[in-house]
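[1] sequence-free structure coming up:
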């Protein structure tokens, strides 16, 4: 299996500048008027460009290329300029389409000679749901009765997610159209990233559970992939969501359909699906309830999917299922026209409460990675899925959305108190051997198994 191993790179506010000729006043005490961002001109290319930001990314990209690392650049990874959120609520308004196009145009012009793989929007499903349905992510909008922790500043959890998703698709497609027409000479590829899961019936002998699993697939994957391939939303969504679901004009449908050269697919977990009444309309309803599905990590027999993924005593533990990546890849090949695929995220988190020695001895992460890579190789061989690359999440421990520094996803240990202090974890060493082995001598080496028994793992961990 020959896969491209690159580096995902996120552009953060490349088109930002501060009005230096104005005096800036900041509050020292409550209440802080954080929405008063008119003193900053970030967000629109027409207001000026931060040359220092452009210079930074030029140097970073050049350094990657010097090391023979292929950069995959993400234009939007949930980092909308605050001023655009303040002005017109960001992706809730169609004005975002032109501003996103202008921003992308700048990036293509500046970096397109060196960058040949562009990602428009990371995880199309995430911002509408976590940002506008339950309010856990930026910008933190949801219905008042959904807002049990009093963190949403406004919103409608039943309608806004569908509007945001619609505008995301149009913004994405507009940028792809720009790249294909104005920057075709750069000879690069462009596409979106989907967060994926696989859904198994809670009771495989129950037709209602089987239907729930397929319905969840349509609401989770089809919400975006049907427009991206057919220019319209899935029939089941139009039937259930009704007038809350926006429509594409004929021109928009033509723009969106086929607007990708590749798909980035992120995969972490699988869940069991069973039917659950959709409470719409109600004050506590969210768009995520429209599928009429309850998701769990255990089935009707009380069996968990697989090994522990995240221990959570408050919300409940989650478990992972390596074969799920096989099913997801086969599903996208079969249902969505055999697309070119890059697995853009796949990884395992460990608690930051572990000390340095424990964090480095991360043999569970090796088990996670090797088991998923094995099923990835299997689906390529057996089903002919067109997977060209794989990215382990993540190169180093990072600030994780919603969880901050409470978890570690990295192949390298990062000391939060001294960011220059880093160590390659056991998973990083394993992944390094895996890459070298598959490239140099794939016939004789098989690193798609951890080769660590549970007893040897315990001994290595104790010795560490």
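    Right, received. Where do you want to start? Here the structure is a predicted model, which means the values were calculated and not measured.

[2] rest of the way, CA atoms for contacts and neighbours
    Will do.

[3] Correct me if wrong, but residue 273 is in a strand.
    Yes: applying DSSP: H, G, I helix; E, B strand; the rest coil, one finds residue 273 inside a strand.

[4] Report the separation between it and residue 208.
    To residue 208, residue 273 is 10 Å away according to CA to CA, to the nearest Å.

[5] Neighbour count for those two, which is higher?
    residue 273 (31 against 15; other CA atoms under 10 Å).

[6] was I right about the more buried one contacting residue 212?
    Yes: here residue 273 reaches residue 212: they are 5.8 Å apart, a contact under CA atoms under 8 Å.

[7] so what sits against both of the two?
    201, 293 (CA atoms under 8 Å, 6 or more residues apart in numbering).

[8] Share the number of residues neighbouring residue 418, please.
    Considering only other CA under 10 Å, residue 418 is surrounded by 8 other residues.

[9] now it: how far from residue 426?
    Distance from residue 418 to residue 426, by CA to CA: 21 Å.

[10] do the same with residue 433
    11 Å.

[11] just residue 437 next, same as before
    Taking CA to CA, one finds residue 437 at 16 Å from residue 426.

[12] neighbour count winner among these two?
    residue 426 (20 against 16).

[13] Could you tell me which helix of this protein is the longest one?
    Ordering each helix of the chain by length in residues (DSSP state H) puts helix 160-182 first.

[14] Beyond it, next helix or strand please.
    strand 189-191 (DSSP states H and E).

[15] here's the one I want to compare it with:
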């Protein structure tokens, strides 16, 4: 299937590459790396476009920020969601917590090897770095806590994570059973992606609210509020990045200049007195 998809991608690059400069291989991931390499080796020098991938993930907030187990569970939630596909692209392998958890579960289930595939060194090298930008879809947030009771499920994604997802009943209900409006979770997810994957260019590729009521006319105030809240939180993240840059670069530079100026003034004062 990866070869078939690469053939299809190359056909698209050839037919539309003179006009299309931003390509997203998948809104849900599969044979991404091969398509990226095809563009990089054959089309990039002429067409000068960018190829990325779009991954969807909700934010996981620790239920109790003072509980190390809840903090670990929330991190696990994000790694099993976003890290599952982003980590191989940016770090060359699955997240360590996925390898550890699924390996342990597989052994408990009597399997000789982990249900999570193992990348060869060649595959790691081939996959790592295959994204010119990160497309990010996001809709809502969950409180995450450690699961402290045995799962009745057999081998599954849910069982491997060992966590419980909760919602705050005060979060606005937008009609769909899974969707609550939690704008602050969006900014935290953006910050997580920036710091986790080396500050890649991020395009928000999917976000919004589903239909809440059946209307014959415009009646989507809830959607306006949802989008306003999420856009405002998104706009805060570049500000935080600039503030970090000020802290890490500008402040040390100013301090160094102040020390140099003080030293020059002291030398001039000593020369004047002598």
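    Alright, I've got the coordinates. On a predicted model such as this, the values are computed, not experimentally measured, just so you know.

[16] Quick check: TM-score for this pair?
    TM-score for the superposed chains, counting by TM-score structural alignment, normalised by the length of structure 2: 0.79, backed by 232 aligned residues with a CA RMSD of 1.9 Å.

[17] Identify the residue nearest the aligned residue in structure 1 for residue 84 of structure 2 in space, chain neighbours excluded?
    Aligned by TM-score structural alignment, residue 84 of structure 2 pairs with residue 223 of structure 1. Of all residues not flanking residue 223 of structure 1 in the chain, residue 233 sits nearest, at 6.1 Å (CA to CA, 6 or more residues apart in numbering).

[18] okay, now the alignment partner in structure 1 of residue 201 of structure 2: neighbour count?
    When structure 1 is aligned by TM-score structural alignment, residue 201 of structure 2 is paired with residue 340. By other CA under 10 Å, the residues close to residue 340 of structure 1 number 18.

[19] Surely residue 340 of structure 1 and residue 260 touch.
    No: taking contacts as CA under 8 Å, residue 340 of structure 1 lies outside contact range of residue 260: 9.4 Å.

[20] what's the overlap in contacts for the two?
    Contacts common to residue 340 of structure 1 and residue 260, judged by CA under 8 Å, 6+ apart, are absent.

[21] coming back round to it: quick one: contacts for the match of residue 84 of structure 2?
    Applying CA under 8 Å, 6+ apart, the residues near residue 223 of structure 1 are 233, 234, 237.

[22] State the distance from the alignment partner in structure 2 of residue 195 of structure 1 to residue 203 of structure 2.
    Under the alignment (TM-score structural alignment), residue 195 of structure 1 pairs with residue 56 in structure 2. Distance, residue 56 of structure 2 to residue 203 of structure 2, by CA to CA: 12 Å.

[23] More neighbours: which of those two?
    Between residue 56 of structure 2 and residue 203, counted using other CA under 10 Å, the more crowded position is residue 56 (18 against 14).

[24] Which residue comes closest to the more buried one once chain neighbours are left out?
    residue 137 (4.2 Å).

[25] What count of nearby residues applies to the residue lying closest to residue 21 of structure 2 once chain neighbours are set aside?
    Excluding the flanking residues, the one nearest residue 21 of structure 2 by CA to CA, 6+ apart is residue 49, at 4.1 Å. Residue 49 of structure 2 has 19 neighbours, counted by other CA under 10 Å.

[26] Repeat that for residue 39 of structure 2.
    23.

[27] go on, residue 158 of structure 2?
    So residue 158 of structure 2, with other CA under 10 Å, has 13 neighbours.

[28] do you know how far the alignment partner in structure 1 of it is from residue 272 of structure 1?
    Mapped onto structure 1 by TM-score structural alignment, residue 158 of structure 2 lines up with residue 288. Separation of residue 288 of structure 1 from residue 272 of structure 1 (CA to CA): 16 Å.

[29] and what of residue 283 of structure 1?
    27 Å.

[30] more neighbours, those two?
    Taking neighbours as other CA under 10 Å, residue 283 of structure 1 and residue 272 compare with residue 272 leading, 25 against 14.

[31] what sits against the more buried one?
    Contacts of residue 272 of structure 1 by CA under 8 Å, 6+ apart are 199, 200, 201, 202, 213, 295, 296, 297, 298, 299.

[32] Including neighbour count and secondary structure, could those go into a markdown table?
    Listed next are the contacts of residue 272 of structure 1 as a markdown table, based on neighbours: other CA atoms under 10 Å; DSSP: H, G, I helix; E, B strand; the rest coil:
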| residue | neighbour count | secondary structure |
| --- | --- | --- |
| 199 | 25 | strand |
| 200 | 25 | strand |
| 201 | 23 | strand |
| 202 | 26 | coil |
| 213 | 26 | helix |
| 295 | 20 | strand |
| 296 | 21 | strand |
| 297 | 22 | coil |
| 298 | 17 | strand |
| 299 | 19 | coil |
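
[33] On the three-state scheme, residue 423 of structure 1 is what?
    strand.

[34] Please look at it and residue 361 and confirm they touch.
    No: using CA under 8 Å, residue 423 of structure 1 makes no contact with residue 361, being 11.0 Å away.

[35] And these two? Which one has more around it.
    Legend: neighbour count by other CA under 10 Å for residue 423 of structure 1 and residue 361, higher for residue 361 (21 against 16).

[36] where does residue 157 of structure 2 sit relative to residue 166 of structure 2, distance-wise?
    Counting by CA to CA, the gap from residue 157 of structure 2 to residue 166 of structure 2 is 17 Å.

[37] now residue 181 of structure 2
    Counting by CA to CA, the gap from residue 181 of structure 2 to residue 166 of structure 2 is 14 Å.

[38] Next: residue 266 of structure 2.
    63 Å.

[39] Likewise for residue 42 of structure 2?
    Taken as CA to CA, the span from residue 42 of structure 2 to residue 166 of structure 2 is 47 Å.

[40] With residue 82 of structure 2 instead?
    19 Å.

[41] Could you do residue 120 of structure 2 as well?
    From residue 120 of structure 2 to residue 166 of structure 2 the distance is 37 Å (CA to CA).

[42] do residue 15 of structure 2 as well
    47 Å.

[43] ok, and the closest non-adjacent residue to the residue most central in space within structure 2?
    Central residue of structure 2 (CA atoms, centre = their mean): residue 193, 3.8 Å from the mean position. Closest residue in space to residue 193 of structure 2, ignoring its immediate chain neighbours: residue 199 at 7.3 Å, by CA to CA, 6+ apart.
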